[in-house]
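> Have a look at this fold, sequence not included:
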């Protein structure tokens, strides 16, 4: 009896203990679930917090949070209300039912509360005589007429197909802004729990655009840096106690591929070392020896040659003149024998007039780049028509294969160390190009990749012996 009373008192005071108590001994904590409980406990104690939790699948994220925390929060704060959201009404209803059933089982014993017999549906329940409760809806189901002191969003995307759909990503974000965020009461808290599919998913956008002070709990399946939240060693798995050990991680990475492993399991939609283009393949140049000495750069950094064999412009002209449209990218690339150098870049969201101005500007700046390759789709034909008779060397390029095929065709040039980008100390904008290269094909934008691969595919023509060497290496 004394032990039972002690366990009940611990469950009242500590959410960590409540999780174990409410699952009747069928739940076991691990370091990462301890961390989650530590961070969300203050919400139940009355503190306003905005928390993002990124975790791989099957590691207890929903059981620890969405299926359990709303019941604890409402019982401790019986006048407060919770809205829980997921990608489908059926899953949201499951979350509602799990929490309702916990209140039925332990509510009277722990907090002297009960479910109201008048409002007791799985997706909409209340506490008796207090007004607190929980509703559960799909991300597109809306929550009209309901307010929340706690908003929990658990996996708003069903799968990769949904997450890779710009239409769906826009729809989820629109629901966040126009529906659910407007339901939050003053002083209310938010918990967002996801496995990541895409860098432009809900978490990606919130980290870029939201003015909330987010606490981000990013918990990759395998630790990959010294700043790991659990102070794991690099390479240490998140939860070997559940069978997800190093061997499981090695096997799973092979099974699902590097792209899915990086996003779904590591919560890093862009692989740290890249996908088609590896970060460690990037080579740099600087304008002269004086610059190299000034910044004490090593021998691996090349000095830009004075003369080149060929110079070209390459343009990816996709514009809609909206804030959500892709960028227009224009590059200047030069070739010196078997080496390729990116010299300049125009990059912005542009409409037709500003694109025309950018091409004129780059043509004046680099008169030797006579060939101007412009992809013969989207807005390319309109651009060429506008500049016809004014600029020479405009060449329409019919895309050969998909974007990934064109990228794979030139990736051996990067791997062999024959492609040079300006050093970030020389041209800081190159860091944006690098991030887009290593994020491709699952990055938010690919305009720089399109412009670069188009230029390199044209410049490499005539280098058959070099390309044969690359094929031998593959």
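Yes, it's here. Remember, predicted model here, so these are calculated numbers, not experimental data. Numbering: from 1, shown residues only.

> going forward, measure contacts and count neighbours with C-alpha atoms only.
Fine.

> For stretch 451-466, list every residue counted as buried.
Residues 451-456, 459-460 are the ones in stretch 451-466 that count as buried (16 or more other Cα atoms under 10 Å).

> buried set for the strand or helix carrying residue 361?
Per DSSP states H and E: residue 361 is located in helix 352-365. When burial is assessed from 16+ other Cα under 10 Å, helix 352-365 yields the following buried residues: 352, 355-356, 358-359, 362-363.

> For the host helix or strand of residue 471, buried residues please.
Residue 471 is located in helix 464-473, with elements delineated by DSSP H and E. For helix 464-473, a neighbour-count test (16+ other Cα under 10 Å) marks 467, 470 as buried.

> Put this next to the first one:
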């Protein structure tokens, strides 16, 4: 009988049975502790049993190198870090663990959660007698000699080791999401994590038999899990790959994501979904945008609010060269929350010609159209923004530095395009833009996508506040309706 079905009043025999089962089975232990701590049922699923079984094989010494690939928010940290470490220390109180995540803050928070679970009264019912000699969140110890140390990928671990140089389980290195999602496409950052694993973390094993567990969503075909699975460190790894959409077309965890919702997520962003949810990352070659889902229209809906985002280049074409373009993408948001690509200004020229294009385009758009320009790093970028802002005196101008790589910046806009929430005004520039979108990110140019992605960010999440705008529109409509109703019921208001 599962622990949540038991009465709060139990006999000594039942209490002993629960204790024995929780000590022997990580899955039962996890469900029991969740119910005792949270006071409600854990929405468990069959994949949780799969994870626990794999972790227990590690504990029994049947697996030394384990990779678990799983979608985000599918209980990976709760099971593979918090519950497994607590359960293993209950079995072997002098075990030594090193826990890693992409940020030290996350790893330390996980370590604190392990400590909190072990200090709960329910834990002492399962593993009585375990005590702590120190309880700092990042580094704590048991009186039996057990150690828990947590840090971020690339952090300092000098003086700490994992495992015991003896027979049987003595601890492990547990890595939970070594890559930050929006940095995984950077070769420099991603390879830095792999080099740190190879040059620093692996040397922290106190014994050749010390297990290493990597549990993560896949973010890139050459992320840490991909590198290890391909034999990057010369070892063979057992891989448990849990896909959000199973091979038979069913949902991995229907209570979390129905198959209908998963299909919508895949349609909106197939590239991200392939990695994070299906554990099959692809290079992203030309599948970010689906421009065939963009409707071509002949008029801009009334009440559309416009913003033009810019991507600058100061270059002219020479024989045999194909330099970048300066592009201003004009994007609008309609009163019902759809988006429309209204215009593309595109030119190549010297700096003074770029300035002239910027000013002339602003004059043509008029002052109701807001303007967003990128700010390059350093003092030179600040000076350029200041010069452009002076040039555009009288217009609403915002600026910001670019964060993340081009694909990451483009994905929110691409998601709207892919689900049919973006329209395009019929114009001669349509074909060039559609071609660039279709090839992005591997086409020769991506300047139009960059400019429109900037405009979308400002409209949707930037300084101009799409939600505030839509709220204002709703309030204005409600106010107009109320006024009309008042005038209809009170005709004397209309009298001169």
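Yep, that arrived. Just so it is clear, the structure is predicted and the values come from calculations on it, not from any experiment.

> Got a TM-score for the two of them?
These two chains, once laid on top of each other, score a TM-score of 0.55 by TM-score structural alignment, normalised by the length of the first structure; 291 aligned residues with a Cα RMSD of 3.2 Å.

> among the buried residues of stretch 451-466 of the first structure, which are in helices?
Using DSSP state H, the members of those that fall within helices are 451-456, 459.

> For these, give me TSV that also has distance to residue 10 of the first structure.
Formatted as TSV, those follow (distance: Cα to Cα, whole Å):
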residue	distance to residue 10 of the first structure
451	61
452	60
453	61
454	64
455	65
456	65
459	70
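
> Now the two most distant members of those residues.
The two members of those with the most space between them (Cα to Cα) are 451 and 459, at 12.3 Å.

> what's the distance between the residue mapped onto residue 112 of the second structure from the first structure and residue 104 of the first structure?
Aligning on TM-score structural alignment places residue 112 of the second structure opposite residue 97 in the first structure. To residue 104 of the first structure, residue 97 of the first structure is 10 Å away according to Cα to Cα, to the nearest Å.

> And those two? Which one has more around it.
Legend: neighbour count by other Cα atoms under 10 Å for residue 97 of the first structure and residue 104, higher for residue 97 (22 against 16).

> Let me know the helix or strand that residue 341 of the first structure is in.
Counting by DSSP H and E, the element that carries residue 341 of the first structure is strand 339-348.

> List the contacts of that strand.
With contacts defined as Cα atoms under 8 Å, 6 or more residues apart in numbering, strand 339-348 of the first structure is touched by 327-335, 358, 362, 418-422, 456.

> how about a cut-off of 7 Å?
If you take Cα atoms under 7 Å, 6 or more residues apart in numbering as the criterion, strand 339-348 of the first structure is touched by 327-335, 358, 418-422.

> and residue 346 of the second structure, that's in a helix?
No: going by DSSP: H, G, I helix; E, B strand; the rest coil, the assignment for residue 346 of the second structure is strand, not a helix.

> start and end residues in the second structure for the helix holding residue 361 of the first structure, please.
Mapped onto the second structure using TM-score structural alignment, helix 352-365 of the first structure covers no residues at all.

> Mind telling me which residue is nearest the centre of the second structure?
Per Cα atoms, centre = their mean, the C-alpha nearest to the average position across the second structure is that of residue 181, at 4.8 Å.

> Tell me the counterpart of it in the first structure.
For residue 181 of the second structure, the aligned position in the first structure is residue 159, judged by TM-score structural alignment.

> how close does its match get to residue 57 of the first structure?
For residue 159 of the first structure, the distance to residue 57 of the first structure - Cα to Cα - is 12 Å.

> Repeat that for residue 451 of the first structure.
Distance, residue 451 of the first structure to residue 57 of the first structure, using Cα to Cα: 36 Å.

> likewise residue 356 of the first structure?
Using Cα to Cα, one gets 48 Å for the distance from residue 356 of the first structure to residue 57 of the first structure.

> The first structure: which residue goes with residue 20 of the second structure?
Checking with TM-score structural alignment, residue 20 of the second structure has residue 9 as its match.

> again but with residue 29 of the second structure, I slipped
By TM-score structural alignment, residue 29 of the second structure lines up with residue 18.

> Could you look up the SS state of its match?
Under three-state DSSP, residue 18 of the first structure falls in the helix class.
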